[in-house]
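Engineer: Sequence first, predicted coordinates after that:
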Amino acid sequence: MKAKYIIFDLDDTLMYEIDFLKSAFKEIADFIDKKNQEELFKLMLIKYHEGENVFDFLINNYTNFSKEQLLQMYRNHFPNISLNEGTDDLLKKIKSKGYKLGLITDGRSVTQRNKLKALKIEDLFDKIIVSEEFGSTKPDERNFKIFLENDIEEYYYIADNTKKDFVTPNKLGWTSICLLNQGNNIHTQNFDLEQKFLPKIIINSLSELLKL
């Protein structure tokens, strides 16, 4: 069996970023107005989907709180989130085959680490790269080359963001795989790009990886 390294993105790949946002909004709404928490949470979501700046709305209407205070709560709260359907089983099956598992995620250390702890998957990965800890963000080659090992013959990278996720894996000769947006992603996917930015394979669900 060829040695393989299966490397994932986190947000909108293993979990939906919108779930983290909702978790944070609920905590902020409860902190600001415990009596009307549910109504405020729903209003915050409406403002978000309408493209308004939710934090500006909050500090303009709840003047006892600062924008920085609320942003820190958003970034640092311990989220109530879950893995996308079938993901836990998939990761464990990959490990059971003897393949190595990696993760590359952009974001603040405390935010991304809290997500991983909440999802209970931190210990499944052989190596985790969080951009703030590492000092550079995707598509910097360093974030990918750190996974290169002499005994690994094949690399797979599974992610969702066509702007930054696939250009470097393509350059390195990895198999780049895009999880197609099913309508829940924070960022839109644009496939009208130069070939170097496009994934080699597109899948509708992570379960399709088992066939590969």
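Structural biologist: Nice, thanks for sending it over.
Engineer: rest of the way, CA atoms for contacts and neighbours
Structural biologist: Will do.
Engineer: Can you give me the neighbour number for Glu39?
Structural biologist: By the criterion of other C-alpha atoms under 10 Å, Glu39 has 11 neighbours.
Engineer: tell me which element it falls in.
Structural biologist: helix 37-49 (DSSP states H and E).
Engineer: Would you indicate which residues of that helix are buried?
Structural biologist: Buried positions in helix 37-49, judged by neighbour count with 16 or more other C-alpha atoms under 10 Å: 37, 40-41, 44-45.
Engineer: Could you dump the residues you listed into TSV and include distance to Pro199?
Structural biologist: As requested, these are exported to TSV (distance: C-alpha to C-alpha, whole Å):
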residue	distance to Pro199
Gln37	42
Leu40	40
Phe41	37
Met44	35
Leu45	32
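Engineer: structure B:
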Amino acid sequence: MKLCFDFIIGIAVIEIKNIQAVIFDLDGTLLNRQLSLQRFITGQYQRFLNDLQPVSLPDYSRRFITLDHDGYVSKDVVYQQLLQEFEITTVTWRQLFDDYLVFFPDHCLAYPDTTVMLNNLNKQGYLIGLISNGASDFQRANLEALGIVHYFNHILISEDIGIKKPDPLIFNYFLEKCALDAHATVYIGDHPVNDVYGAQQVGMNVIWKRNGSTRRPPCTDWIDDWSELGTLLQND
């Protein structure tokens, strides 16, 4: 795997050997959250058209996405702020929030070739896992909606144990439950801190799913789409 020592000596390369498990983040890694959220916002706007129509859909959508901050702001806060800013009084933030919990899974989309990639890993005999922050029922509903839950040998959502990434305890908990050595795993996620730094703390091999970002990569290898994953694992 490539580590970002280029600021000192260039790119160092380490081979991935004896990998037993490939473990994923969900939002922004398997789930195309940006596109899924846009689809959901459009659907919600239509469901609450009588209440939201004083605001145009483009304006509502842009402000929602800004306040949401890639999912790192609680939806109750997002909705309260939206209603206050747009001076909407005919619907409550709780109604909109409940609608989000119920209908967001209906709008979930995976990144291209996610099913093909998981199927290939399954055929190759890897243990396939998932470690995600979020509410357990909600995240599992999203996995079910993507049609990929059956590929996973073990799923751990932060609410299950009350510990969130990047806390190393959540990664160690997963490793202990699956009787895995950290060095025999690869963790794949999109967030430089919650995923990359968090998994590196416990000794996991890490691949950053960059999704075309122009940001400087953290100290790990990276991919933009699933077609690149096989090359990184071929040294196993």
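Structural biologist: Thanks, I have the structure now. If you're wondering where the values come from, they're calculated on a predicted model, not measured in any experiment.
Engineer: Give me the TM-score for this pair.
Structural biologist: Superposed pair, TM-score by TM-score structural alignment, normalised by the length of structure 1: 0.80. Supporting alignment: 201 aligned residues with a C-alpha RMSD of 2.9 Å.
Engineer: ok, so of the buried residues of helix 37-49 of structure 1, who is nearest Lys67 of structure 1?
Structural biologist: Using C-alpha to C-alpha, Met44 comes nearest to Lys67 of structure 1 of those, at 14.4 Å.
Engineer: now the helices: where do they sit in structure 1?
Structural biologist: Using DSSP state H, the helices found in structure 1 span residues 17-32, 37-49, 54-61, 67-76, 87-96, 109-119, 131-134, 142-145, 167-172.
Engineer: Map Lys47 of structure 1 onto structure 2.
Structural biologist: Structural alignment (TM-score structural alignment) places Lys47 of structure 1 against Arg63 in structure 2.
Engineer: ok, and the closest non-adjacent residue to its match?
Structural biologist: Leu82 (7.4 Å; C-alpha to C-alpha, 6 or more residues apart in numbering).
Engineer: correct me, but the one you found touches Phe64?
Structural biologist: Yes. Counting by C-alpha atoms under 8 Å, Phe64 is a contact partner of Leu82 of structure 2 at 7.1 Å.
Engineer: what is in contact with these two at once?
Structural biologist: Common neighbours of Leu82 of structure 2 and Phe64, counting by C-alpha atoms under 8 Å, 6 or more residues apart in numbering, are absent.
Engineer: hmm, back to that, quick one: the residue nearest to Arg63 of structure 2 from Thr89 of structure 2, how far?
Structural biologist: 11 Å (C-alpha to C-alpha, to the nearest Å).
Engineer: So these two - more neighbours on which side?
Structural biologist: For the pair Leu82 of structure 2 and Thr89, the greater number of neighbours falls to Leu82 (17 against 11), based on other C-alpha under 10 Å.
Engineer: What distance do you get for that one to Leu169 of structure 2?
Structural biologist: Counting by C-alpha to C-alpha - Leu82 of structure 2 and Leu169 of structure 2 are separated by 35 Å.
Engineer: do Asp59 of structure 2 as well
Structural biologist: 40 Å.
Engineer: So for structure 2, the centremost residue is which one?
Structural biologist: Centroid-nearest residue in structure 2, with C-alpha atoms, centre = their mean: Asp27, separated by 2.0 Å.
Engineer: if I pick the corresponding residue of structure 1 for it, what's in contact with it?
Structural biologist: Under the alignment by TM-score structural alignment, Asp27 of structure 2 pairs with Asp11 in structure 1. Contacts for Asp11 of structure 1 were tallied using C-alpha under 8 Å, 6+ apart; they are 17, 105.
Engineer: ditto for Lys209 of structure 2
Structural biologist: 29, 188-190, 222-225.
Engineer: related to what we said a few turns ago, quick one: the match of Lys47 of structure 1 and Ser158 of structure 2, what's the gap?
Structural biologist: Taken as C-alpha to C-alpha, the span from Arg63 of structure 2 to Ser158 of structure 2 is 28 Å.
Engineer: Asp98 of structure 2 now?
Structural biologist: Distance, Asp98 of structure 2 to Ser158 of structure 2, by C-alpha to C-alpha: 21 Å.
Engineer: Also Asp221 of structure 2?
Structural biologist: 25 Å.
Engineer: Look at the two and report which has more neighbours.
Structural biologist: Asp221 (21 against 17).
Engineer: dump the residue contacts of the equivalent of that one over in structure 1.
Structural biologist: Aligned by TM-score structural alignment, Asp221 of structure 2 pairs with Ile201 of structure 1. With contacts taken as C-alpha under 8 Å, 6+ apart, Ile201 of structure 1 has the following neighbours: 175-178.
Engineer: 6 Å - rerun?
Structural biologist: Residues near Ile201 of structure 1 by C-alpha atoms under 6 Å, 6 or more residues apart in numbering: Ile177.
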